[in-house]
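Engineer: Build me a model from this:
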Amino acid sequence: MTHSVSVDIVSDLVCPWCWLGKRHWDQARKLTADIKVETVWRPYQLDPTLAREGRPYKDYMREKFSGAEASGRWKAMRDHLEQAGPAAGIDFRFDDIAMRPNTLDAHRLMRWAGGQGRTAEMAEALFSAFFAQGRDIGDRDTLAALAGDAGLDSAVTADLLATDKDEKAVWEEELFYRKLGVSGVPTYIFNGRFAVSGAQEPAVLADAIRQAVKEPAETE
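Structural biologist: The predicted structure follows:
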C-alpha cells in the first residue's frame, strides 16, 4: 500500500530563507511527482512583538543586527541569499524594502487562501511583493490587492482584514508549533513524525518525501 504524505511547512512571509525554501520545495515536488503530497502552510512570526503598523526596515535591521559581529553576520547572510537566489529564480532586492511589517494579517491571508486551495499562489505573491517589489505586506490595501493576484476575491479579503477574524486561530496555531520545538523557519514536518529545518536543497527535500512514504502518519 502506498501512503500519501502530509507536509506542514512552518514559515514566515518576511523570512528570505522561506522563499528560497518554497522554491526548493516546488522543485522537490517535481522530483517526486509520483508521490501524492498534501502541503499545508503553517504560521510563524519571527517577531510577534512587532507593532501592527510595522517599522522602517533599515532601522529595524540596524537594531536587530547591531554591533560589528552581528552586522557582519547579516552581510554574509545577505550575500549568500543574493547569490543563491537566481538559481531558484529569485531576485532579492533588500535595498528596496522600506518597511518591516508585522505579519499577522499576512498569515490570516494565507489561512484564507488555504481554504480555497491557493496557498502556493498566495505565498509566492507575498514573498515576491516583499522581497522583489519592496511592497509593505503589513498594509491591508496591499494585502487585498495581492489576494486578488493570487485568485482570491480582493473586496471580500479587504472586508475580512478590517475585522479580527482568525487572528486568535493564527496565534494558537503558531503557539502549537512553538511548543513542538520549532524555533526557526522554514521547518518542514513530514506526516507529523519527523522534521527537516532550513532551506534545504531540492534533492534533500525529495529524499525526505520518499522517507515519509515509509513512515506514514500514525492515523493511517
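Engineer: can we go C-alpha only for contacts and neighbour counts from here?
Structural biologist: OK.
Engineer: these two touch, right, residue 140 and residue 163?
Structural biologist: No: with contacts defined as CA atoms under 8 Å, residue 140 does not count as touching residue 163, sitting 11.0 Å away.
Engineer: So between the two, which is more surrounded?
Structural biologist: In this view residue 140 and residue 163 are compared by other CA atoms under 10 Å, and residue 140 has more residues nearby, 18 against 9.
Engineer: Contact partners for that one?
Structural biologist: 105, 158, 161 (CA atoms under 8 Å, 6 or more residues apart in numbering).
Engineer: residue boundaries of the helices in this protein?
Structural biologist: Along the chain, the segments classed as helices by DSSP state H run 16-31, 57-64, 68-84, 104-115, 119-131, 140-149, 154-161, 167-180, 202-214.
Engineer: Compute the inter-axis angle for the longest one and helix 57-64.
Structural biologist: Following axes from the mean of the first three to the mean of the last three CA atoms, to 10 degrees, one obtains 130 degrees for the angle between helix 68-84 and helix 57-64.
Engineer: what separates helix 68-84 from the chain centre, distance-wise?
Structural biologist: When C-alpha coordinates are averaged (CA atoms, centre = their mean, to the nearest Å), helix 68-84 and its chain have centres 20 Å apart.
Engineer: and if you look at the fourth one?
Structural biologist: A distance of 11 Å separates the centroid of the chain from that of helix 104-115, by CA atoms, centre = their mean.
Engineer: That one: which residues count as buried?
Structural biologist: Along helix 104-115, the positions that meet the burial threshold by neighbour count (16 or more other CA atoms under 10 Å) are 104-114.
Engineer: now the first one
Structural biologist: For helix 16-31, a neighbour-count test (16+ other CA under 10 Å) marks 16-29, 31 as buried.
Engineer: One more, please, to line up against the first structure:
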Amino acid sequence: MTLDVFADIACPWCYIGEARLAAALDARPHLGVERRWRPFQLQPGLPREGAPREPFFEQKFGGADAMSAAFDHVTRAGREAGLAFRFDRLAGAPNTTDAHRLVLLGATYDRAFETADALFEGYFSDGRDLNDAEDFVAIAEHAGLPAADARALLGDDRFEADVRRSQEIAAQSGISGVPLYLFDGQFALSGAQPVEAFVQALDRAAEAGMEDAAGAP
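Structural biologist: You can find the predicted model right below:
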C-alpha cells in the first residue's frame, strides 16, 4: 500500500497528524505501508530567509489575542499526541523550501519521515530556525543524515524542482490545505484525524487492495 503524505514542516497540524498516523501504522504493522512525502508549502511566497514571528502570526490570526488562543489550542492537541509545542521559542515563519529538500534528501537514505520528524521537533519544540544554516545542519544530523550532505544541499538546487512539482500536483488535484493523506491513489483523508480514523482508512485501503487483486485477470 502506498500512502502519499502532503504536508508542510511549518504546519503544526501536520506534526500532530504525523504522530497520530505513526500510532495507526503501529497498530497495523502487517500492512507494509510505503509512505511518501509530498512537499506542500502553505506560504510559498515568503522570502527565502523567512519572516519575523509576531508580525506574521498576528496578521495571520487577526491579532495577538487570537494568535495566543490558536497557539494554546494547538499546544493542548499536541500534548495529547505526546508532542511538546513551544510557541514561545518559535524562530519565526520559515520559508520551507529547504526543509522539504532536506526531507527528500532523507528519502535517499530511507529516512524521509525521520527527517520530517526532526524538522517538526526542531522548529516547534526546540526553537530552531529552519532558514539558519547551522540549525539546518544540526537538524539533519539529529535525523541521522550526514552533516556534509546537508551543507552541500544548501549550496545547490537539488530537489527544488521536486518541491515545485509537488506543489503543482497538489493544486491540480484540488488540494488547498494540509495535512492530506492519499491512500493508494484511491481516496484521501484530510486533516490531523484521530488515530482511529487513520486505522479505519488503512483498513479500507487494504480491503480495496484485496478486492482489486481478486478481480485482476
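Engineer: Any chance you could compute the TM-score here?
Structural biologist: The TM-score (TM-score structural alignment, normalised by the length of the second structure) is 0.92; 213 aligned residues with a CA RMSD of 1.9 Å.
Engineer: which one of the buried residues of helix 104-115 of the first structure sits closest to residue 37 of the first structure?
Structural biologist: Among those, residue 114 lies closest to residue 37 of the first structure (CA to CA), at 15.1 Å.
Engineer: if we can go back for a sec, mind putting the contacts of residue 140 of the first structure in TSV, distance to residue 189 of the first structure included?
Structural biologist: Converted to TSV, the contacts of residue 140 of the first structure look like this (distance: CA to CA, whole Å):
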residue	distance to residue 189 of the first structure
105	23
158	32
161	29
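Engineer: Pretty sure residue 93 of the second structure sits against residue 54.
Structural biologist: No: Residue 93 of the second structure is not in contact with residue 54 according to CA under 8 Å; the separation is 9.1 Å.
Engineer: which position in the second structure aligns with residue 192 of the first structure?
Structural biologist: Structural correspondence for residue 192 of the first structure with respect to the second structure (TM-score structural alignment): residue 185.
Engineer: for that match, what are its contacts?
Structural biologist: Residue 185 of the second structure neighbours (CA under 8 Å, 6+ apart): 2-4.
Engineer: Show the buried residues in the residues you listed.
Structural biologist: When neighbours are counted using 16+ other CA under 10 Å, these contain these buried positions: 3-4.
Engineer: Just the closest of the contacts of residue 140 of the first structure to residue 36 of the first structure, please.
Structural biologist: residue 105 (30.4 Å).
Engineer: and the gap between the closest one and residue 179 of the first structure?
Structural biologist: Distance check for residue 105 of the first structure against residue 179 of the first structure: by CA to CA, to the nearest Å, it reads 22 Å.
Engineer: Equivalent analysis for residue 218 of the first structure, please.
Structural biologist: Per CA to CA, residue 218 of the first structure is found 20 Å from residue 179 of the first structure.
Engineer: Please say which position in the second structure residue 37 of the first structure maps to.
Structural biologist: In the second structure, the residue paired with residue 37 of the first structure is residue 33, using TM-score structural alignment.
Engineer: list the contacts for the closest residue to its match other than its chain neighbours?
Structural biologist: Once its chain neighbours are removed from consideration, residue 33 of the second structure has its nearest residue in residue 1; the separation is 4.9 Å (CA to CA, 6 or more residues apart in numbering). For residue 1 of the second structure, the contacting residues are 31-34, 183-184, 205-206, 209, taking CA under 8 Å, 6+ apart as the criterion.
Engineer: ok, so of those residues, who is nearest residue 71 of the second structure?
Structural biologist: Of all the contacts of residue 1 of the second structure, residue 183 has the smallest distance to residue 71 of the second structure: 30.0 Å, by CA to CA.
Engineer: hang on, the earlier thing: in contact with the match of residue 37 of the first structure: list those residues for me.
Structural biologist: When contacts are counted by CA under 8 Å, 6+ apart, residue 33 of the second structure touches 1-3, 25.
Engineer: Quick check, residue 106 of the first structure in contact with residue 14.
Structural biologist: No: proximity of residue 106 of the first structure to residue 14 does not meet the contact threshold set by CA under 8 Å, at 9.7 Å.
Engineer: now residue 49 of the second structure, nearest residue through space, not along the chain?
Structural biologist: Of all residues not flanking residue 49 of the second structure in the chain, residue 131 sits nearest, at 5.6 Å (CA to CA, 6+ apart).
Engineer: who are the neighbours in contact with the equivalent of that neighbour over in the first structure?
Structural biologist: Using TM-score structural alignment, the partner of residue 131 of the second structure in the first structure is residue 138. Applying CA under 8 Å, 6+ apart, one finds that residue 138 of the first structure lies in contact with 52-54, 101-106.
Engineer: What lines up with residue 176 of the second structure in the first structure?
Structural biologist: Residue pairing (TM-score structural alignment): residue 176 of the second structure is matched to residue 183 of the first structure.
Engineer: Relative to residue 88 of the second structure, how far out is the match of residue 192 of the first structure?
Structural biologist: From residue 185 of the second structure to residue 88 of the second structure the distance is 39 Å (CA to CA).
Engineer: All good on my end, thank you.
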